[in-house]
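*Asks:* next come a sequence and a model predicted from it.
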Amino acid sequence: MTAQLLGRRLAGEEGRLTSSATIASAATEGTDRLTTFISFESHRRLLRDEATEYQESRFSVVHKRATIASYLFPELYPSHVDDEAMRTPGSVAGDYVGYRPARTRVAPLPVPYDACSDDPLLAPLEAAATTGKAGRLLAQFGLYAKRHRPIHALSTGEARKLMIIDYLLSRSRLLVLDEAFDGLDEPSRRELDHAVRAALLGAEGKACEVDSEVEAAAVLIAHIPEELVPQPTHALLLGQGADGSEWSAGEWQTMAPAVERYFASQIAEQWVPPAGSAPRAAVPKAAGEPLVEFRGVSIRYPPDVSVLDGLEWTVRAGEKWAVRGGNGAGKSTIVDLIMGDNLQGYRQPVWLFGRKKGSGESIWDIKSRLGVLSTKSHMEYVDYADPSVRGAGMSRSSALSTWEVVCSGFYDSVGLYHSVSPVQEAVAMEWVQRLGLG
């Protein structure tokens, strides 16, 4: 059993998330939520549930998708306009309005897609998100100005912050943090550190407020020692023994030396890739030849969100760039512009491999020259591999195996659709074993 699987079982989320409708009902009725689970998996399912709700919504695509405020306060959803939004011209109150799916906390809102804080229908949400504890938490985590931004438009770090704020506003008795610091910028990591310490220790004067009447417990799953905050009282160490099935548990003072040895053992050693796994030879590029050029790129979203403003940037052959910036600064947007996943890129001055984007090139030709590993690509692959995911052409009758994922790298595909040779099979199996995925 992996640490992640243990965390999901503790949170009651093995194979499924608590339905959004259940959570919305609990928020409306003031019911305690027993467990909050913050992880890559809960983030992925949040985005997947939101996208499904939008696709199946009874509202037009011009309506606003679920936002930070509507997610935190589902009981303030502007439901009094439901009937009016559904009526056809000439109909009156009481007429049949057709199929109406159950409303959840990630359902789209019956307001224009560019509605913001001054929209009368959003007044209750605006009041809740700008006052009291919610307003202070949103400000502390840098989401106050984005309280009416759709969830699907949040960066990885911003979505993680939203889940953390949701926990701090709830009355959860158990907090499961599975690599919760991933994707957070340095200020947000400090805020999370302070928030978790305050929530679990009841310390006063910390950065984030919590409900002092609720005694909370936490399960911290991490691969970096610095993310074990506050210092644990107990430790459970898995994956021991020759076959990795043994475990040990006890108080922190007793377990600390073993935990430290475990972290030290995770430091990667230099090793040579399996024979036959070298990447295909790339087309030779002259030193200094431009590969990616942004010639004054500006990306904006309605109503007045500016992500990039006149970005001038060139990546040349042989260079290795580090792109840094806070959550929401536009790092993922840059990747999407290069990959062709942001439609605004086709009307922006972007050049890839010496050719202007949108001048007739195939998106597959571009992607065949790129290697990308990101949170988004990870989520999309997991969605494809999950047989419970339906729609968007991703339905599968069975789960995708680790071996199939590795073998698909021979063909630049998501999923394996070709027979592999004995040599390829041997190479793939060696990769699986070396990475501990077998």
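*Replies:* Thanks, I have it. Numbers count the residues shown, from 1 in each chain.
*Asks:* going by C-alpha atoms from here, please, whenever you check contacts or count neighbours.
*Replies:* Will do.
*Asks:* can you show me the strands along the stretch 101-250 of the chain?
*Replies:* All strands of the stretch 101-250 of the chain, identified by DSSP state E, counting those that start in this stretch, fall at 109-112, 174-178, 217-221, 234-240, 246-251.
*Asks:* show me what the fourth one is packed against.
*Replies:* In this case it means strand 234-240. When contacts are defined as 3 or more C-alpha pairs under 8 Å, 6 or more residues apart in numbering; DSSP states H and E, strand 234-240 packs onto strand 246-251, helix 252-265.
*Asks:* below is structure B, check it against A:
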Amino acid sequence: MSDILFSINDATVRYLNNTLLKNLTFTINNGQNWALIGQSGSGKSALLQTIAGRFNITGGSLTYNFGQNINNSISDNKSIGINNKLIALVEPKHHFRNLSNTSDFYYQQRYNSSDSEDALTVDNYLSEIKAIPRTDISWTLTKTLDLLNLNQLRNKQLIKLSNGETKRLMLAAALLKNPVLLLLDNPLTGLDVKTRQEFNGIIAQITASGISIIMATSVHEIPDAITNIAVLDKGNIIEQSTKASFNPSLFKQDITDHIDNAELSALLNTNKSPAIYNQIVKMNNVHIQYGEKVILDNVNWDVKPGDRWALLGPNGAGKSTLLSLINGDNPQAYANDIVLFDKKRGTGESIWDIKKKIGFVSPELHQYFPTDNSCLQVIESGYYDTLGLFRPSNADRAAIALRWMKTFEIDQYSRTLLKNVPASAQRLCLLARALIKNPSLLIFDEPCQGMDDHQQLHFKNVIDTLCKLSNVTLIYVTHYQHEIPDSVDKVLQLDKGKVV
């Protein structure tokens, strides 16, 4: 019996006109669990996609040896078809389908009760998972729901799950397939502190059951069950070692940073809003309820111009719903006492009147944002508050969009389709889109997901500089304390829909 579970030898992986991985050799033995680390765009996600059979290799070879890990009803077939069924990949984005068997979800759908009725519930979704029969392992529904703390969400519609809840559901779906190999692409993004702390034990239980894991992750978040580490750089594996012999101090990114204050100041004055407000947000005893489920319970919040707030709380605390009331996406705003930009909701202002004053980024917006525009077009669309550019590009505005791309160090992607750039670059594009019109209020919901250390530091410095140079109001959501900009000096914390 071979000790080799999977191997790829001297292979090159290309997608469109880009070489993602080159001359790659990588072997996984039975009993090993690997962490892939490296800077954004180094090839971690591409390697996972290749192992999962999503990308074709040119030259070299790719071999699976899964036969000894499954029962005799499955032949020891080396074809990609059968082996793909024994691999489960958990990606940063979900691919949920609705009851009509389409994926035609849209961002605001989760807040519109009639529209969200077409979404599957957690129970519906998990019941459709087809598992390969295994004599050595069986992840039952009960066992999986218990491990990932999903029992209380079984009747909840997928579209209404928080970002962290969605992450746990995607991992549950992968486990129910009883895979030989579980691939995790940055699984900790979007998870609150408590769940991240529990994740180490979750991974330990999964590996103890006989599943091998390969996960792309940060060098700062490597679970105890990981046995081996591969470091990637520019599409190459530059180091492989056991976890015991790996020295994290040798893996240091360049986190020196420089902000062009003069350029940022100039950008802040290209489309400056002359409007002056006394009140950005005022909420009085806000109550949001869907059926028997209370989402927000008598929330009071007063946001003045120039305030910089951190909005904190665990997954499912009500943060995204609270933001949806401000951003004009939730129709229940009309049934509550809410003032936005000195006007009470429901007194004649349109959703577009509200959105033009706000720059907004969230994991959900990233999930549903169309990806067939170029990165430059995506950023220019921020002038019009549309999800993509649906009109001829304006040369002057495109030039400003390019300047914002340079500010975020992503100008090399200006003519590339959004779907063809690394996830971290996609997020930076959406951040630039939020900033381009110089809004009065910035709402950043977990903006640093998927960014490497340098990108996080640079973004944080850009925001702090922006706050020094302007009177912009900021609401910042994160599960990582170190990501909060230094300019933030106020905190609203939610738990179970209440201010704590």
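*Replies:* Good, I have the coordinates. If you're wondering where the values come from, they're calculated on a predicted model, not measured in any experiment.
*Asks:* one step back: and the strands of the stretch 101-250 of structure 1 as TSV, adding distance to Glu191 of structure 1 and mean neighbour count?
*Replies:* Output for the strands of the stretch 101-250 of structure 1, formatted as TSV (distance: least, C-alpha to C-alpha, whole Å; neighbours: other C-alpha atoms under 10 Å):
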stretch	distance to Glu191 of structure 1	mean neighbour count
strand 109-112	30	21
strand 174-178	15	22
strand 217-221	16	18
strand 234-240	24	15
strand 246-251	27	12
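*Asks:* redo those as TSV? Include distance to Phe40 of structure 1.
*Replies:* Listed next are these as TSV, based on distance: least, C-alpha to C-alpha, whole Å:
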stretch	distance to Phe40 of structure 1
strand 109-112	26
strand 174-178	8
strand 217-221	12
strand 234-240	20
strand 246-251	24
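*Asks:* out of these, nearest to Asp83 of structure 1?
*Replies:* strand 109-112 (10.3 Å; C-alpha to C-alpha).
*Asks:* for the closest one, grab the matching residue range in structure 2.
*Replies:* Aligned by TM-score structural alignment, strand 109-112 of structure 1 falls on no residue of structure 2.
*Asks:* ok, now stretch 363-378 of structure 1?
*Replies:* By TM-score structural alignment, stretch 363-378 of structure 1 lines up with residues 351-366 in structure 2.
*Asks:* now for the helices and strands packed on strand 234-240 of structure 1, which one comes closest to Ala426 of structure 1?
*Replies:* It is, among these and with distance given as C-alpha to C-alpha, helix 252-265, at 26.8 Å.
*Asks:* mind giving me the packing neighbours of that closest one?
*Replies:* strand 234-240.
*Asks:* so the strand it packs on versus helix 252-265, what angle?
*Replies:* Angle between the axes of strand 234-240 of structure 1 and helix 252-265 is 40 degrees (criterion: axes from the mean of the first three to the mean of the last three C-alpha atoms, to 10 degrees).
*Asks:* ok now strand 234-240 of structure 1, how far from the chain's centre?
*Replies:* In terms of C-alpha atoms, centre = their mean, to the nearest Å, the centre of strand 234-240 of structure 1 is found 27 Å from the chain centre.
*Asks:* before we move on, back to that, of the strands of the stretch 101-250 of structure 1, which approaches Ala264 of structure 1 most closely?
*Replies:* Going by C-alpha to C-alpha, the one of the strands of the stretch 101-250 of structure 1 nearest Ala264 of structure 1 is strand 234-240, 13.8 Å.
*Asks:* tell me the angle that closest one makes with strand 217-221.
*Replies:* 30 degrees.
*Asks:* thinking again about what came up before, columns distance to Arg149 of structure 1 on top of the helices and strands packed on strand 234-240 of structure 1, output as JSON lines?
*Replies:* Formatted as JSON lines, these follow (distance: least, C-alpha to C-alpha, whole Å):
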{"stretch": "strand 246-251", "distance to Arg149 of structure 1": "43"}
{"stretch": "helix 252-265", "distance to Arg149 of structure 1": "39"}
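*Asks:* of all the ones you listed, which one is nearest Gly183 of structure 1?
*Replies:* Smallest distance to Gly183 of structure 1 across those (C-alpha to C-alpha): 20.7 Å, for helix 252-265.
*Asks:* quick check: buried residues in the closest one?
*Replies:* By 16 or more other C-alpha atoms under 10 Å, the buried positions in helix 252-265 of structure 1 come out as 252, 255, 259, 262.
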